[in-house]
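Q: Sequence and predicted structure below; questions after.
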Amino acid sequence: MKTSSQQANVGVVGLGVMGKNLALNIADNGYHVAVFDLDEQKVADAAAQELAERPSSVSSRMLACNNLSEMLNNLTKPRVIVMSVPAGAPVDGVCRSLINAGIEADDIVIDTGNSLWTDTVAREKQYENNFIFFSSAVSGGEVGARFGPSLMPSGDKAAWQYVAPIWNAIAAKVDTKSGQPIERFEPGNPVLEGEPCTAYIGPAGAGHYVKMVHNGIEYADMQLICEAYQLLTEALGLNAKEVADIFESWNQGFLNSYLMGISAEVLRQDDPLTGKPLVEKILDKAGQKGTGLWTAVSSLQIGCPAPTIAEAVYARAISTQKSLRMSLKSHLAGPDVKSVSAQEKADFIDALEDALYCAKVCCYAQGFQLMAMNAKEQGWQLNFAEIAKIWRAGCIIRATFLQSITAAYENDAELANLLMADTFSSELSTKQMNWRKTVSASIMSGIPAPCISSAIAYYDSYRCETLPANLLQGQRDFFGSHTFERTDKPAGEKYHLDWSAKTRVLLKV
């Protein structure tokens, strides 16, 4: 499919930050790209950047198009068109415009936005007589898009076989032995070696669902680090640069991750206006684009416990209520906080490192269990070892930790929950007391740690052979005749007690 004539191999529609960088990445890897955007300036900017970054020995790799008809006329058949537009109505708008411009039934249109997975399922059917609607979630932000993202494609298998060489070329790469990212941020000099961070996920919607869960895990992972930051600053009185030092130290060990690394960098950055730590000047109101919310909603719909992911969404929601928090501060009393010794500080930092790791394991366990339960419901055959592999580089949650998850699923593809893997169950058992000390300290000091706390409740809930749901079922049967099962009778047999009768009678339903 690589360039052999004046015609382009790939079309890119939508030249915002992600689209432009994907187009440049595709060009760097030897493909001739036709680009279009409704904003003419974005088209001009993309062409200018390609010219500026193009090696002197290479001829033009980008064709700037004035409209979609021009793009279609300049693409080799079957045409491959990458859409990088906002989720929702803009996706359908481009699809309709492509139909009007003359797209053909065997052409492939790839949605790379953060679309809701159910919309992707519907679109594959909606456009099946016009073209092949394919999807590929993209993670890694603008740098990932430019130099190697994690890609989660799904849809028509034949379409995947056709676009796979492009996706394998532009994806992030990892060292096959260590699982460590191979990174090079040089225009015109792409990473060619290593294992690409992309793999066919499954039928339509599967890739976007996996990306949605990725983002839910991302929400929780970020919130966990933020909770550690607040505990270190408020409980121990450390400044931003001292916390950065701790995060950098942790990033050398089992907490190594992209998010830990950039958190240290953010904390170390001074404000250009005041010279003080920039983080202290950033307003504590967090935004969200919906994928974390979708993950939490999906967990509730399926009945899969994902409390840490949900708490991360709630944490962002409560952060936006700044004025209410400021008002309630004068109404709600907190505990008296005692000073701590240097040894107590050191012990707490060690405990917090273990707590962060344990909570992180539970967060990923929730995400992978959610994917497994939805896959069963949809009839998808997801390969969780492959999913963990393609998250090792390029994406926001990339971490050394994912190598252990890959190994866990390679050892047992039917693993019901990550907590059952010997590696994780052993580590959590060993580190749990430090985890408990951290949660206790956060409560006693009045510092919220909703994700760290919810994660240990998740862990303890799965340790319990008997939960108080027996009383709950009794309550439900009392007020609503909802029935219950018995521990001493066969599974599935339902009983109801006539609670209103003087002589209460047990009835088999």
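A: Structure's in. What do you need? Residues are numbered from 1 along each chain as shown.
Q: all contacts plus neighbour counts: C-alpha atoms, from now on.
A: Fine.
Q: residue contacts, residue 230?
A: residue 447 (CA atoms under 8 Å, 6 or more residues apart in numbering).
Q: and it, what element?
A: helix 206-230 (DSSP states H and E).
Q: same thing with residue 93?
A: With DSSP H and E as the criterion, the answer for residue 93 is helix 89-101.
Q: what's that helix packed up against?
A: helix 68-73 (3 or more CA pairs under 8 Å, 6 or more residues apart in numbering; DSSP states H and E).
Q: next one: the helix it packs on to chain centre, how far?
A: Here helix 68-73 is found 34 Å from its chain centre; the criterion is CA atoms, centre = their mean, to the nearest Å.
Q: Output the contacting helices and strands for it.
A: strand 33-36, helix 89-101.
Q: how about a cut-off of 6 Å?
A: Helices and strands touching helix 68-73, as assessed by 3 or more CA pairs under 6 Å, 6 or more residues apart in numbering; DSSP states H and E, are absent.
Q: Next SSE downstream of that helix?
A: Using DSSP H and E, the next helix or strand after helix 68-73 towards the C-terminus is strand 80-83.
Q: What are the contacting residues of that following strand?
A: Residues from elsewhere that reach strand 80-83 (CA atoms under 6 Å, 6 or more residues apart in numbering): 10-13, 108-112.
Q: What ranges does the chain have for its strands?
A: 10-13, 33-36, 62-64, 80-83, 108-111, 132-139, 150-154, 173-174, 181-182, 195-196, 495-497, 506-508 (DSSP state E).
Q: hey, which helix is longest across this protein?
A: Ranked by residue count, the top helix of the chain under DSSP state H comes out as helix 342-378.
Q: which parts of that helix are buried?
A: Judged by neighbour count using 16 or more other CA atoms under 10 Å, the buried positions of helix 342-378 are 345, 348-349, 351-375.
Q: chain center to it, what's the gap?
A: So, by CA atoms, centre = their mean, the centroid of helix 342-378 is 15 Å from its chain's centroid.
Q: on contacts alone, who are the packing partners of it?
A: Judged by 3+ CA pairs under 6 Å, 6+ apart, helix 342-378 is in contact with helix 422-445, helix 450-463.
Q: Could you rerun that using 8 Å?
A: With contacts taken as 3+ CA pairs under 8 Å, 6+ apart, helix 342-378 sits against helix 206-230, helix 291-302, helix 307-319, helix 422-445, helix 450-463.
Q: let's bring in a second one:
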Amino acid sequence: MADDKAQIGVYGLGTMGSALALNMAEKGFRVAVTNREVEWIAEFMKEAGDLANALVAHDTLEAFVAGLKTPRVILFMIPSGKPMDMMIEAVAPLLEDGDTIIDGGNANFHDTRRRSAALAEKGLHFVGMGVSGGEKGARHGPSMMVGGSDHSWAQLRNVLRAIAARYEDEPCVDHLGPDGAGHFVKTVHNGIEYADMQVIAEIYALLHYGAVWPPAEIGKLFEAWNEGPLKSYLVEITGQLLQYHDPKTGHPVVDVIKDAAGQKGTGRWTVVEAVRMGQAANMIEAAVGARSWSSEKDTRQSAQTILGGARGALEVDAGTLSEAFMAARILCYAQGFRVLAATSEEYDWTLDFARIAEVWRAGCIIRSALLDDISEAFRGELPHGQLILTPRFASRLTECLPALRKVVGDAVAGGHAIPALSAALQWYDTMRQGFGTANIIQAQRDFFGYHGFERLGEEGVHHGPWWD
């Protein structure tokens, strides 16, 4: 009977898909589920316990689609890229006008725009939905960034608001714009995440390798910071993980983990789009670069022997370090929102930056106490559209920058690598120079290539006297 059909379908019972399906079932929705590896389905239903009563398992794609109420809503939690294109090719012939396909993975927003346009020609709706919060967030309340048509949002709204993380009883999910808007906001979210993680790692390195603090002591400092203005999920978990010991060796766990970090592409995509839009995201670029350099473990160890490592110990004041951290975090968010603004203008998305900050306040990896202030700033006057020029953040940066200068200066003098912290300082200093260095570059370009330049106070293209 039609009443027995599910309100939404979840295809892909990996870590995130399983968690989201259980979250939906727990909130009272009837959910159809299936998976490419059908042997996973029975085990998932068994682990669902009492929630299995709200789940309807299917062994085939055809049965899965037929088991959904119309217009259908299907959430795919599968790898992005070619697998998603193959799935669309398989499922589209089974769907009808008004049905909605959701890609809940970390997809490139250009792919999302392409898929949205192609499916619209068939009367189908395509949603690119960014999901943040990891497995725990997906199961108990993620932050979700939705892009797609108004029709799709009307179909999804009740389900997503019910399963989302909540901040002061406000669901951390919203419809942010058409086609690729949701996936791009998630991409920039991840870019900010890269930079914030790198800043935290650099602060840890200065304390551990520079000031010779044991990891557990650093962890306690992060715990203390998490009780104040620096409160955030990443600070919270860093404080915890630094105090764990390896059961095999008795050493701090971080000391037995290989210092080589992977990446899945979203950080790079943020940097690529920033450059394409003529924006600077040098903190995110520094974080992406640092991960790439980290993979060259053997080279770095040889270089330390040949070139020498950091030259000396550091005297580190925890208060100064916390202020430097705050400055870097403000600048990191500011760069991310600049990229969002440029892309929103390019694609006519009219992104609501205050709402984006609010969606990030709970459930997601970059949730932090700072996001309330950012949301408030975007709801007020924003000089030149720049977060760093609002009275609140301009004042806060003025207070914090001496600490960032000291930390960066001491680290550089001692030969300690701080790519993200130093990038933050260089961007800030560049942006506050009313007269910069590009006049020399423009003169050079005209001298060797007759490219021309603008003159102060005059319109048109001009050339230097070297061409007379």
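A: On my side now, so go ahead. Worth saying up front: this structure is predicted, and the values here are computed from it rather than measured.
Q: Any idea what the TM-score is?
A: TM-score of the superposed chains, computed with TM-score structural alignment, normalised by the length of the second structure, equals 0.97; 467 aligned residues with a CA RMSD of 1.6 Å.
Q: just to revisit the earlier point, want to try TSV for the contacts of strand 80-83 of the first structure, with neighbour count and distance to residue 77 of the first structure as columns?
A: Formatted as TSV, those follow (neighbours: other CA atoms under 10 Å; distance: CA to CA, whole Å):
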residue	neighbour count	distance to residue 77 of the first structure
10	29	10
11	27	11
12	23	15
13	27	17
108	25	10
109	25	12
110	24	15
111	26	19
112	26	20
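Q: Among those, find me the one that's closest to residue 121 of the first structure.
A: Among the contacts of strand 80-83 of the first structure, residue 111 lies closest to residue 121 of the first structure (CA to CA), at 11.7 Å.
Q: Quick check: the aligned residue for residue 477 of the first structure in the second structure?
A: In the second structure, residue 477 of the first structure lines up with residue 446, judged by TM-score structural alignment.
Q: make that residue 363 of the first structure, sorry
A: Taking TM-score structural alignment for the superposition, residue 363 of the first structure sits opposite residue 332 in the second structure.
Q: buried stuff in the helix holding residue 230 of the first structure?
A: Neighbour-count burial for helix 206-230 of the first structure, counted by 16+ other CA under 10 Å, picks out 206-225, 227-230.
Q: Give me the mean distance between that helix and the second structure.
A: Once fitted to the second structure, helix 206-230 of the first structure is off its aligned match by 0.3 Å on average (mean CA distance after the TM-score superposition for the first structure).
Q: matching residues in the second structure for that helix?
A: Under the criterion TM-score structural alignment, helix 206-230 of the first structure matches residues 181-205.
Q: give me every residue that touches the counterpart of residue 313 of the first structure in the second structure.
A: Counting by TM-score structural alignment, residue 313 of the first structure lines up with residue 288 in the second structure. Residues near residue 288 of the second structure by CA under 8 Å, 6+ apart: 194-195, 267-268.
Q: do residue 462 of the first structure as well
A: With CA under 8 Å, 6+ apart as the criterion, no residue contacts residue 462 of the first structure.
Q: Counterpart of it over in the second structure?
A: So residue 462 of the first structure corresponds to residue 431, using TM-score structural alignment.
Q: Between the strands of the first structure, which one is closest to residue 393 of the first structure.
A: strand 181-182 (5.2 Å).
Q: and the closest one, how far from the chain's centre?
A: 19 Å.
Q: same thing with stretch 284-295 of the first structure?
A: Per CA atoms, centre = their mean, the centroid offset for stretch 284-295 of the first structure relative to its chain is 11 Å.
Q: okay, it sits on what stretch of the second structure?
A: Against the second structure, stretch 284-295 of the first structure falls on residues 259-270 (TM-score structural alignment).
Q: got the buried residues for the matching stretch?
A: Using 16+ other CA under 10 Å as the burial criterion, the residues of stretch 259-270 of the second structure that qualify are 266-270.
Q: Dump these into a markdown table; add distance to residue 144 of the second structure as well.
A: Formatted as a markdown table, those follow (distance: CA to CA, whole Å):
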| residue | distance to residue 144 of the second structure |
| --- | --- |
| 266 | 16 |
| 267 | 18 |
| 268 | 21 |
| 269 | 19 |
| 270 | 18 |
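Q: List the residues that contact residue 283 of the second structure.
A: The neighbours of residue 283 of the second structure, taking CA under 8 Å, 6+ apart as the test, are 195, 332, 335, 419-421, 423-424.
Q: burial count for the residue mapped onto residue 117 of the first structure from the second structure?
A: For residue 117 of the first structure, the aligned residue in the second structure is residue 109 (criterion: TM-score structural alignment). Under the neighbour criterion other CA atoms under 10 Å, residue 109 of the second structure is assigned a count of 21.
Q: Test my guess that residue 109 of the second structure contacts residue 181.
A: Yes: counting by CA atoms under 8 Å, residue 181 is a contact partner of residue 109 of the second structure at 7.3 Å.
Q: Between those two, which contacts overlap?
A: With CA under 8 Å, 6+ apart as the test, residue 109 of the second structure and residue 181 both reach residue 128.
Q: hmm, back to that, right, and the helices and strands packed on helix 342-378 of the first structure - which one's nearest residue 483 of the first structure?
A: In terms of CA to CA, the element of those nearest to residue 483 of the first structure is helix 291-302, at 21.9 Å.
Q: Name the nearest residue to residue 219 of the second structure, ignoring sequence neighbours.
A: Nearest residue to residue 219 of the second structure in three dimensions, chain neighbours excluded: residue 239, at 3.9 Å (CA to CA, 6 or more residues apart in numbering).
Q: so what's the one you found up against?
A: Taking CA under 8 Å, 6+ apart as the criterion, residue 239 of the second structure is in contact with 218-223.
Q: for residue 438 of the first structure, same thing?
A: Residue 438 of the first structure neighbours (CA under 8 Å, 6+ apart): 348, 351-352, 355.
Q: Same check for those, but in the second structure.
A: Of those, the ones still in contact in the second structure (both residues aligned by TM-score structural alignment, their matches' CA atoms under 8 Å) are 351-352, 355.
Q: Out of those residues, which is nearest to residue 271 of the first structure?
A: Distance to residue 271 of the first structure across those (CA to CA) is lowest for residue 352, with 27.8 Å.
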